[in-house]
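K.L.:
Here is my input; please provide its structure:
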Amino acid sequence: MTPHIDLPLLHRLLGLPERETPRALLRAARAAARTLPHLVLSLAERDGLPLGTGSTDELRRARVRAETYRRFLGLVQAEAGVRVMKGPQLAQRYPADLLRPAGDLDLVAADEARLWLAARAVLAVRQVEDIDLTVFQHSGHRDVVIALAWPSEDPLLDRGYKIEISTMAFPGDGGAVPIRAALPADPWLADLLALAEERHQRDFHAKDVLDVLVLAGDAPPGETVAAAAAGLYLAPELAELLDYAAGFASLGPLAPTLERLRAPAAAELARRARWHPAEAGAADSVADRLATGRPVYGMPLRQVSGREDWPVAELREVAGSTVLATPVADLLLVTGELVDPEQFTSVLRALGEST
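P.N.:
Reported below is the predicted structural model:
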C-alpha cells in the first residue's frame, strides 16, 4: 500500500498553515532537513506547479544523486555482498513520481574483509576527495566505519556525495546502548529500525515521518516488530518515532506496534538507568581508547595500491604513533580533531622512507 503524500501533508509536517505558498513550504523544508526540498520540488512538479530554471536544475541534480547512489549500490553488492540501510531500498517504496531525498549512501558489511572489498570497488571507479575512518574495539572484536566522499556537481549549493560502509549496523549511543553489528534479515525491519537508531544522533523530523508512512502499509504483526526492536535495544526510540508520526497521519497496519512497544520501551529505559560506564584509563591515548571501547579516528596519510590480497587492516606503530594500514589507505589513528602537525609530518615521512 503506497501512502498518499501531498502538499497538505507536507504543510502539516512542517508546521505551516495550508494557505502558505509553495515557496514558503520550500523554505520550511530547507530549514527542516538539507535534502527534504528535493521531495517538495518533485511533489510540486507532480502537481503541475510551475518550476523555474533554478528549481528544475536542483531537482535534476537530486535525481542524478539518487541514480548515482543506485549505481554504486549495485556495484558494491556485486563485488562485496554488502547490504544497504534505507536509501535506495526505502526510496522504492515511495510513489514513482516522488523523489525520496538522498543525502548519503549507508552500507553494512558482514565483516571487515567485505568492507574493504566494497571500499576498493568504489575507489576503482571514483576518485574521492576525503576518506574518514572510525575504529571501535570491543569484546575482542574490531568494528570499522569508512566514509568515502567527493564533491557534488554544484558544491556551493549541494552537499557532497558520501558513501559510508560499516561493519556495524547500529552504533548505539556510546554508553548504555551498545554496538549491534548485524542488520535484521528482513529488509523492512532493517529500514524501520535504522530510522529509530537515528534518534541517537538527532531529533526526528518530517522526512522520518514520510519514511514511516511508506513502510506502514506492509507492516508485519506488531509483536514481531516490537520483539525485534526490544532485541536491538531500540524499543524507546521506535516508540518515540511512531508516536511522532502518528501525530501527522494514520499509521495503518503499523498502529498496533505502538501499543506493543510500551512495555519493552519502559523495560529498556529502566535497564539504561541501571547502567554504569566502565572506568576509563588514566590516559586518553589511542591504545587506551581502544582498550576501553571508545572510538578512535583515522586521518588519511596516503592511499595505497598493491594490497589486493589483504583481507583486513593492520595496526602498526610508526614514528611513535599508531597507524592503521588498510587495503586501500594508511591512516593515522587519533583521539580528536586536533593533531600536532609535526606528528603527522613525521609519520608521513617515516612511511615514505619505509616504502
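
K.L.:
all contacts plus neighbour counts: C-alpha atoms, from now on.
P.N.:
OK.

K.L.:
Would you check how far apart Tyr69 and Leu315 are?
P.N.:
31 Å (C-alpha to C-alpha, to the nearest Å).

K.L.:
tell me which element Leu148 falls in.
P.N.:
Taking DSSP states H and E as the criterion, Leu148 maps to strand 141-150.

K.L.:
Show me what secondary structure element comes after that strand.
P.N.:
strand 161-166.

K.L.:
Show the residue spans covered by the helices in this structure.
P.N.:
Assigned helices in the chain, in chain order: 7-13, 22-32, 36-46, 53-80, 87-91, 112-125, 187-197, 206-216, 222-231, 235-246, 255-274, 286-291, 341-354 (criterion: DSSP state H).

K.L.:
would a markdown table of those with mean neighbour count and distance to Leu333 be doable?
P.N.:
Listed next are the helices of the chain as a markdown table, based on neighbours: other C-alpha atoms under 10 Å; distance: least, C-alpha to C-alpha, whole Å:
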| stretch | mean neighbour count | distance to Leu333 |
| --- | --- | --- |
| helix 7-13 | 18 | 42 |
| helix 22-32 | 16 | 34 |
| helix 36-46 | 21 | 35 |
| helix 53-80 | 16 | 25 |
| helix 87-91 | 19 | 30 |
| helix 112-125 | 19 | 17 |
| helix 187-197 | 21 | 26 |
| helix 206-216 | 21 | 34 |
| helix 222-231 | 18 | 33 |
| helix 235-246 | 21 | 32 |
| helix 255-274 | 16 | 30 |
| helix 286-291 | 18 | 7 |
| helix 341-354 | 13 | 10 |
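
K.L.:
Out of these, which gets nearest to Leu301?
P.N.:
Leu301 lies closest, by C-alpha to C-alpha, to one member of those: helix 341-354, at 6.4 Å.

K.L.:
just how off-centre is that closest one within its chain?
P.N.:
32 Å (C-alpha atoms, centre = their mean, to the nearest Å).

K.L.:
so what does that helix touch, helix or strand wise?
P.N.:
Judged by 3 or more C-alpha pairs under 8 Å, 6 or more residues apart in numbering; DSSP states H and E, helix 341-354 is in contact with strand 314-318.

K.L.:
One more sequence to fold, the one below, so I can look at both together:
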Amino acid sequence: MSTDTVTVPHVTAPEITLDLLFGLLDCDPSDGLAKLVHNARVAHYTLPALVLSVLENEGVDLGITAGAELRRARHRAARYAGVLADLPDDGEVVPLKGPSLAQLYPPGVLRSQGDVDLLARDESRLWQTVTRLAADESSQIWVTVMGVEPAWNVLVTMVWQADEPIVEHEYRVELTTAALLGDFDRVRVRTTLPTDPVLAALVCLTEEGLQRPFHPRDALDLYVLQPRLPAAADIAAVVEEFHLAPELLELGRYTSRVLPQCDVAELMRVLAEPARRELDRRENLPAAVAPVELRDVVRCGQPAQGLLLRRRIRTDLATARTHWSGDQAVLHTPVGDYLLVAGKLVAEEDFESALAVLHTCDESAAC
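P.N.:
Okay, here's the model as predicted:
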C-alpha cells in the first residue's frame, strides 16, 4: 500500500459526446438542449459545466449566460489546480480521486470538481499544508478527529466563499490523514490506497457509495477508467480487501443501466461472490452501541467535531493536542482552538466553559 501520487497512465480517452449525454441524463434529443442542461443540474451540481463543455467542443454557440457559467467553472478548476501546484513535490501531501480522474476525460471536456481532497502522509504534514492555506484568513476551517491521540486520524475542511456566491458553490479543500474514512460503522477507516494508480482511483470512486447514491458523473468516471482497468479478478481482490465489493457492484449495475457504452459485465459477474461475502461480514458484526459521551466517542474512533473557539496560528504546535477538563476537551491545533463535541448541539454554558479553559491556559501557558 502507498500514499504516492495517484497518476493514471495515459490511454486514449473514450469519447464523451452529446448523444452519449442525452442517454446518460435520460433526455430525448427532441427535448432540446435546455432540457439536457436542466437534467444535468438536477442530477448533480457539477454536471452542467461538463455538458456545456461538450456542447462547446461540438461547436454549439453557448450564448452569453451559458458561456459565462462555463467560464466560471473553468476558473474554479484553475483555482483548484493552483492549490495542487502549490503542494510540495515530495509526495507527502497528494490529491485523491478528482484530479486523477479529470485527466482521463477527453480534451476540452471539463470534469468540474466540487472540492479537492488531499491525503497527508502524517498529521504534521497535514497541518503544515493547512497553515499555508490558512494565510488567506477568509477561509473557514472545520476540524474532525477520529480516535485517541496520537494515533488518531484527522480531517480538516477548509471553505472559501465563491466569487459569485449567489450562483456558485463555495470552494472547499479537505485534508485528511486517512485515505478512506468508511462509514464509521461496518466499514472501518483505511489509511492507505492501492499502489496501482488506476485501482487507487477506482477505490476512491467506489468509496463514495458508502456516503451517497451514485449519480451520472460517477458513471462517467467509471466509463473513462474502464479502458485502463486490470483484469476483473484483480479488481475484485483489491475491492474485497478494502471492503468495497458491494459498492463497486452497485456502481457497475448503475453504470450499465444509465451508460451501456461502458461494458463492465465481466467485472459484475466476478464481483458477485466477493460482494456477498462482504455483506455477510457486515451483517455478522456485533451490533454497535452508539457512544454518547465524548470520551466514549473518542475511544471508539467515532468522529468528534471541533467547534471553533478562536483562530490562532500556533508555531509551537506541529500536531493537534487535546486538553481535558472533566468531561470537556479543548483541541489545540496549529491554526486555532476548538471545543470537541460528540453531537450536533452544544449548550451555551459548555461553550462559555471552554472559553474559560482557554483563558486559564493563556494565563498559565500550560496548554
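
K.L.:
TM between them?
P.N.:
The TM-score (TM-score structural alignment, normalised by the length of structure 1) is 0.92; 350 aligned residues with a C-alpha RMSD of 2.0 Å.

K.L.:
which other residues reach the strand holding Leu148 of structure 1?
P.N.:
Here strand 141-150 of structure 1 makes contact (C-alpha atoms under 8 Å, 6 or more residues apart in numbering) with 112, 119, 127-137, 160-168.

K.L.:
Pull out the buried members of those residues.
P.N.:
Buried members of those, counted by 16 or more other C-alpha atoms under 10 Å: 112, 119, 131, 133-137, 160-168.

K.L.:
so how far is Ala201 of structure 2 from the most centrally placed residue in structure 2?
P.N.:
Residue closest to the mean C-alpha point of structure 2, counted by C-alpha atoms, centre = their mean, is Asp117 at 5.1 Å. Distance, Asp117 of structure 2 to Ala201 of structure 2, by C-alpha to C-alpha: 12 Å.

K.L.:
Residues in contact with both of those two, list them for me.
P.N.:
By C-alpha under 8 Å, 6+ apart, the residues touching both Asp117 of structure 2 and Ala201 are 96-97.

K.L.:
quick one on the thing from earlier: next, format the helices of structure 1 as TSV and append distance to Trp310 of structure 1.
P.N.:
Listed next are the helices of structure 1 as TSV, based on distance: least, C-alpha to C-alpha, whole Å:
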stretch	distance to Trp310 of structure 1
helix 7-13	48
helix 22-32	43
helix 36-46	40
helix 53-80	14
helix 87-91	30
helix 112-125	8
helix 187-197	30
helix 206-216	39
helix 222-231	34
helix 235-246	39
helix 255-274	39
helix 286-291	22
helix 341-354	18
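
K.L.:
Glu317 of structure 1 is in contact with Ala325, isn't it?
P.N.:
No - contact criterion C-alpha atoms under 8 Å: Glu317 of structure 1 and Ala325 do not qualify, at 10.1 Å.

K.L.:
More neighbours: which of these two?
P.N.:
Ala325 (21 against 11; other C-alpha atoms under 10 Å).

K.L.:
From what I see, that one and Arg316 are in contact.
P.N.:
Yes - look at Ala325 of structure 1 against Arg316 with C-alpha under 8 Å: they come within range, at 7.0 Å.

K.L.:
related to what we said a few turns ago, onto which residues of structure 2 does the strand holding Leu148 of structure 1 map?
P.N.:
The alignment of strand 141-150 of structure 1 onto structure 2 (TM-score structural alignment) spans residues 151-160.

K.L.:
Kindly report the same for stretch 223-239 of structure 1.
P.N.:
Under the criterion TM-score structural alignment, stretch 223-239 of structure 1 matches residues 233-249.

K.L.:
Contacts made by the matching stretch with the rest, please.
P.N.:
If you take C-alpha under 8 Å, 6+ apart as the criterion, stretch 233-249 of structure 2 is touched by 187, 190, 194, 199, 203, 206-207, 209-210, 229, 267-268, 270-272, 274-276, 278-279.

K.L.:
Ala216 of structure 1 and Val225 of structure 1: what is the separation?
P.N.:
Ala216 of structure 1 sits 12 Å away from Val225 of structure 1, taking C-alpha to C-alpha as the criterion.

K.L.:
What of Arg349 of structure 1?
P.N.:
As judged by C-alpha to C-alpha, Arg349 of structure 1 and Val225 of structure 1 stand 53 Å apart.

K.L.:
ditto for Ala245 of structure 1
P.N.:
As for Ala245 of structure 1, its distance to Val225 of structure 1 is 16 Å (criterion: C-alpha to C-alpha).

K.L.:
before we move on, what about Leu43 of structure 1?
P.N.:
From Leu43 of structure 1 to Val225 of structure 1 the distance is 31 Å (C-alpha to C-alpha).

K.L.:
Over to Pro256 of structure 1?
P.N.:
Pro256 of structure 1 is 10 Å from Val225 of structure 1, by C-alpha to C-alpha.

K.L.:
One more: Val40 of structure 1?
P.N.:
From Val40 of structure 1 to Val225 of structure 1 the distance is 30 Å (C-alpha to C-alpha).

K.L.:
same question, Asp288 of structure 1
P.N.:
38 Å.

K.L.:
same question, Arg199 of structure 1
P.N.:
18 Å.

K.L.:
quick one: what's aligned to Cys204 of structure 2 in structure 1?
P.N.:
Checking TM-score structural alignment: Cys204 of structure 2 goes with Ala194.

K.L.:
So for that match, what's the nearest residue that isn't a sequence neighbour?
P.N.:
On the basis of C-alpha to C-alpha, 6 or more residues apart in numbering, the spatially nearest residue to Ala194 of structure 1 that is not a chain neighbour turns out to be Met85, at 6.8 Å.

K.L.:
Structure 2: which residue goes with that neighbour?
P.N.:
Aligned partner of Met85 of structure 1 by TM-score structural alignment: Leu96.

K.L.:
likewise Val212 of structure 1?
P.N.:
So Val212 of structure 1 corresponds to Leu222, using TM-score structural alignment.

K.L.:
Check Leu25 of structure 1 too.
P.N.:
Aligning on TM-score structural alignment places Leu25 of structure 1 opposite Leu36 in structure 2.

K.L.:
Please apply the same query to Gly174 of structure 1.
P.N.:
Structural alignment (TM-score structural alignment) places Gly174 of structure 1 against Phe184 in structure 2.

K.L.:
Neighbours of the residue nearest to Ala134 of structure 2 when sequence neighbours are not counted, how many?
P.N.:
Distances taken as C-alpha to C-alpha, 6+ apart place Val335 nearest to Ala134 of structure 2, at 7.6 Å, with adjacent residues excluded. When counting by other C-alpha under 10 Å, one arrives at 22 neighbours for Val335 of structure 2.

K.L.:
Distance of Asp234 of structure 2 relative to Pro246 of structure 2?
P.N.:
16 Å.

K.L.:
who touches the residue nearest to Thr144 of structure 2 when sequence neighbours are not counted in this structure?
P.N.:
In space, Thr144 of structure 2 comes closest to Gln305 once its chain neighbours are excluded; the distance is 4.6 Å by C-alpha to C-alpha, 6+ apart. Gln305 of structure 2 sits next to 142-145, 340-343 when contact means C-alpha under 8 Å, 6+ apart.
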